[in-house]
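1. sharing a sequence plus its predicted fold:
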Amino acid sequence: MAFTTGLKSDCETLLCRFQKTDSVRYEEFAALWREMNFSSIFYGKMGDLEKNNFTQEALTLACQYILPPYSFQIRVGGLYLLYGLYHSQLCQPKQKIRIALKDWDDLISFQQDLLHAHHYDAAFIFRKLRAVKAFHYTAMPKLLYYRTKKKIGQEAVKEEFREKPNNINEVLSTDVLEEVMNIHEHYQQMKCLISADRTQPDKALSLIKEEFVINLKNIALEHQQWWMNKTRPHLKMEKESESEASKDREEGTSFESEGSERARRLAQIKSKSYTHLAQASKSRRHRQVKMDSSESGSDREGVKKGRGRGRKRSKTCDVKTRKDLLSSRGNKVITKETSIGRPSMPVITEEEDSSSGEGTSSPEKKRARH
């Protein structure tokens, strides 16, 4: 559409200002968004159909900035731009972001890079868009119509936003360095063959420095490491964490050696203390059971004897015992069985005591009359 040309220039202006901040924080982008009042692009007088088409074109335009070959910072800015456009649109229901199947793998790897680099604000924005189901998964990035060209033309990428290629790594790759090392070794062997001393070449044949190839290899490896740390900082953080973990392990080995000796000594002391425990617990229990059984038998015999004597004494009870029984009225008498497993005797109340007293006095009166 004709009005998407101005929208593209506005998006590039916003991303250029975000690139100058040299940051990927959402706070910086939100400040630029509010400063440019970028959400007002949807406030024009448009009908429903025109509004839907314009929103879909804006989302499609912003979606291309989160895909390669743009740099990492521009891709993060494009993600923030896509988030702002999706939530500031005026369409009901909201227009979704078309994502082709071939581009989804790039987005997933981009999300992993954000998490590894600890850019949690950008990772949260991407997860938020997935949570609200803002993406529409399609087979093609643009909608196809009948009798249209199958080949979709690629739009020109701004060179400032493109990720800068690493030409040094392309020229001096690992294979090239190995080949140079092999050529240099063969060159040294040939000089030794044509020299007088076969063990080492003559000084007249030393046209280059001997350490040239080694220095070239070291410089190329250092540059590759620097480029890797710059483009993918999460790999650098992982290596630093691994080095710190190795240092902690080295320091922990000394402490573990001392702790292992102390633990071994404590284990020996415990084993000695447990081996000297008394083993006569069963015999003691057996003796205790026998004593209890003997005591219980003597108690039973005493109870039987007490019952027989009580019967004889009840027949020969005199007047003094009757007076003692009568004087003990009002008190509670509790008797217990001493035999094992038998319940205790019930409590004798005053009424039962009086009735028992009256029952015992009647036969004595009869004897006194006789």
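-> Happy to help now that I have it.

2. when you work out contacts or count neighbours from here on, use the C-alpha atoms and nothing else.
-> Will do.

3. helices or strands up against the longest helix seen in the chain?
-> For the chain, the helix with the greatest residue count under DSSP state H is helix 233-275. Under the contact criterion of 3 or more CA pairs under 8 Å, 6 or more residues apart in numbering; DSSP states H and E, helix 233-275 touches helix 101-116, helix 212-231.

4. got another one to weigh against that:
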Amino acid sequence: MTGHVAQGSSSPALKAPPTPWPTRRLGPFEVSAIGLGCMNVCHAYGEPLSEADAARLLLAALEAGVTHFDTAALYGFGLSEEWIGRHLAPHRQRFVLASKCGMTGEPDERGVKVRVIDGRPATLKATCDQALKRLRTDVIDLYYLHRWDKRVPIEDSVGALADLVRQGKILAIGLSEVSAATLRRAHAVHPIAAVQSEYSLWTRNPEIAVLDACRELGVAFVAFSPLGRGVLTASPPDPAAFHPKDIRRAMPRFAPEHWPRNLRLQQRLAALARQAGCTPAQLALAWVLARGPHVHALPGTTRIDHLQEDLQALRVQPEAALLAELDATFTPQAVSGARYNAQGEDEVDTERF
């Protein structure tokens, strides 16, 4: 499998097989600068793909040169991990595998699975064992704490993940949606390889402190939803047509009182992309990658043509003046509405403007 090096080892970064795309360091690994987030195939934005279509997408990404695949126990309540295990396990040597624990689906009193945040050490270790079975692998390259359970000291949760490193079940530790202060506390317990948080033109909270903290500590920063949950593309979603299960229905930025203002921002992005000779998605991804050599972009998609379009962002090199215009257009004050509802905001530890 790709990358059997203990975190903190003096060994050089492990490289995935040759890829046509630029690579960046992700903990002890070297991966394609744009990875594939594997939530969309079965979770969050409506009905999941069929397994056959999901398999085609995963294999297309692999063949296109993606060497960083990211999933979680939460996605489809284990389904994303199952599909990756079933269809990518035969190619395990060709990519770096990331997954997450600490947020899973548990049955409520009606027997319906609901999202639960649980960072207790025993829970994290049990989730890892279940994930290894679903993923059909003996080691997860990068394992994130999906959300910090604020009832459990971060030192205890990271200590459990450090035990998994020592047991050889995972190779590196990541954190998701944490503040710079929490990152520093965790890093004092065990080296943190990566922080994964929402980051895009319309979600710039990491610029408050976490981006700089990651740079200082030598931690990779992985930007999820770098396309603004579909907004920063040539075909932004229609909130009125969202599937009943689409999580964006509960996000204020898509509400009627906020959406028209945000759509005008997308229209400005589209105009700038035309001037640059690329698509809006490519320009948005290129902006993310220009934030620093330690920054990775992790878009998700259900379509192979969108996957191929996203990867071409690695060929886009925006001029400094264009990047500055994007910065000035997409200020935190220009975006209307919070990124999560009140419950979602309470569940994350990230700094806020």
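-> Cool, the structure landed. The structure displayed is predicted, hence computed values, not measured ones.

5. just the TM-score for the two chains, thanks.
-> TM-score for the superposed chains, counting by TM-score structural alignment, normalised by the length of the second structure: 0.25, backed by 131 aligned residues with a CA RMSD of 5.6 Å.

6. rewinding a little: could the helices and strands packed on helix 233-275 of the first structure go into TSV alongside distance to Pro363 of the first structure and mean neighbour count?
-> What follows is these, written out as TSV (distance: least, CA to CA, whole Å; neighbours: other CA atoms under 10 Å):
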stretch	distance to Pro363 of the first structure	mean neighbour count
helix 101-116	107	15
helix 212-231	119	14
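
7. so which of the ones you listed gets nearest Arg284 of the first structure?
-> The minimum distance between Arg284 of the first structure and these falls on helix 101-116, with 68.6 Å, by CA to CA.

8. so which elements touch the closest one?
-> helix 120-131, helix 233-275.

9. return the set of buried residues in stretch 261-268 of the second structure.
-> Within stretch 261-268 of the second structure, the residues scored as buried using 16 or more other CA atoms under 10 Å are 262-263, 265-267.

10. quick revisit: buried residues, the next helix or strand after the longest helix of the first structure. List them.
-> Proceeding N to C from helix 233-275 of the first structure, the next assigned helix or strand is helix 281-315, under DSSP states H and E. Using 16+ other CA under 10 Å as the test for burial, helix 281-315 of the first structure gives 299-300.

11. who are the packing partners of the next helix or strand after helix 281-315 of the first structure?
-> Heading C-terminal from helix 281-315 of the first structure, the first helix or strand you meet, by DSSP H and E, is helix 319-327. For helix 319-327 of the first structure, the elements it packs on are helix 350-369, judged by 3+ CA pairs under 8 Å, 6+ apart.

12. now the helix it packs on against helix 281-315, angle please.
-> 50 degrees (axes from the mean of the first three to the mean of the last three CA atoms, to 10 degrees).

13. so what does helix 350-369 of the first structure touch, helix or strand wise?
-> Judged by 3+ CA pairs under 8 Å, 6+ apart, helix 350-369 of the first structure is in contact with helix 319-327.

14. what's the helix it packs on in contact with?
-> Counting contacts by CA atoms under 8 Å, 6 or more residues apart in numbering, the residues outside helix 319-327 of the first structure that touch it are 357, 361.

15. what's the angle from that helix to helix 350-369?
-> Helix 319-327 of the first structure and helix 350-369 are oriented at 160 degrees to each other (the same axes, to 10 degrees).

16. before we move on, the earlier item: so which of the helices and strands packed on helix 101-116 of the first structure is the most surrounded?
-> Ranked by mean neighbour count under mean count of other CA atoms under 10 Å, these are led by helix 120-131, which reaches a mean of 16.

17. right, and the helix or strand after it?
-> Next along the chain after helix 120-131 of the first structure, taking DSSP H and E as the criterion, comes strand 135-138.

18. following that next one, which helix or strand comes up?
-> helix 167-171.

19. for that following helix, name the packing helices and strands.
-> Short answer (3+ CA pairs under 8 Å, 6+ apart): helix 167-171 of the first structure packs on helix 212-231.

20. can you tell me how far the residue lying closest to Leu14 of the second structure once chain neighbours are set aside is from Ala52 of the second structure?
-> Using CA to CA, 6 or more residues apart in numbering and skipping residues adjacent in sequence, the residue nearest Leu14 of the second structure is Phe29, 4.5 Å away. Distance, Phe29 of the second structure to Ala52 of the second structure, using CA to CA, to the nearest Å: 30 Å.

21. who has more neighbours, the two?
-> Phe29 (24 against 10; other CA atoms under 10 Å).

22. I figured the more buried one hits Leu97, correct?
-> No. In this structure, Phe29 of the second structure is not within contact of Leu97 by CA atoms under 8 Å, at 10.4 Å.

23. follow-up on the earlier one: just send the helices and strands packed on helix 233-275 of the first structure back as CSV, with distance to Thr60 of the first structure too.
-> Converted to CSV, these look like this (distance: least, CA to CA, whole Å):
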stretch, distance to Thr60 of the first structure
helix 101-116, 13
helix 212-231, 26
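
24. quick check: which of those helices is nearest to Arg285 of the first structure?
-> Among those, the nearest to Arg285 of the first structure by CA to CA is helix 101-116 (67.7 Å).

25. so that closest one versus helix 233-275, what angle?
-> With the same axes, to 10 degrees applied, the angle from helix 101-116 of the first structure to helix 233-275 works out at 60 degrees.

26. which parts of whichever strand or helix holds Asp163 of the second structure are buried?
-> Element membership for Asp163 of the second structure, per DSSP H and E: helix 154-166. By 16+ other CA under 10 Å, the buried positions in helix 154-166 of the second structure come out as 154-155, 157-162, 164-165.

27. and those as TSV, adding distance to Leu323 of the second structure?
-> As requested, the buried residues of helix 154-166 of the second structure are exported to TSV (distance: CA to CA, whole Å):
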residue	distance to Leu323 of the second structure
Ile154	36
Glu155	38
Ser157	38
Val158	37
Gly159	40
Ala160	41
Leu161	38
Ala162	39
Leu164	41
Val165	39
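
28. which among these gets closest to Thr182 of the second structure?
-> Ile154 (7.3 Å).

29. quick one, what contacts the residue nearest to Ala55 of the second structure when sequence neighbours are not counted?
-> Excluding its sequence neighbours, the residue lying closest to Ala55 of the second structure (CA to CA, 6+ apart) is His87, at 6.1 Å. By CA under 8 Å, 6+ apart, His87 of the second structure lies in contact with 55, 58-59.

30. His87 of the second structure: which element?
-> Here His87 of the second structure is assigned to helix 79-88, by DSSP H and E.

31. in that helix, what's buried?
-> So, applying 16+ other CA under 10 Å, buried residues of helix 79-88 of the second structure: 79-85, 87-88.
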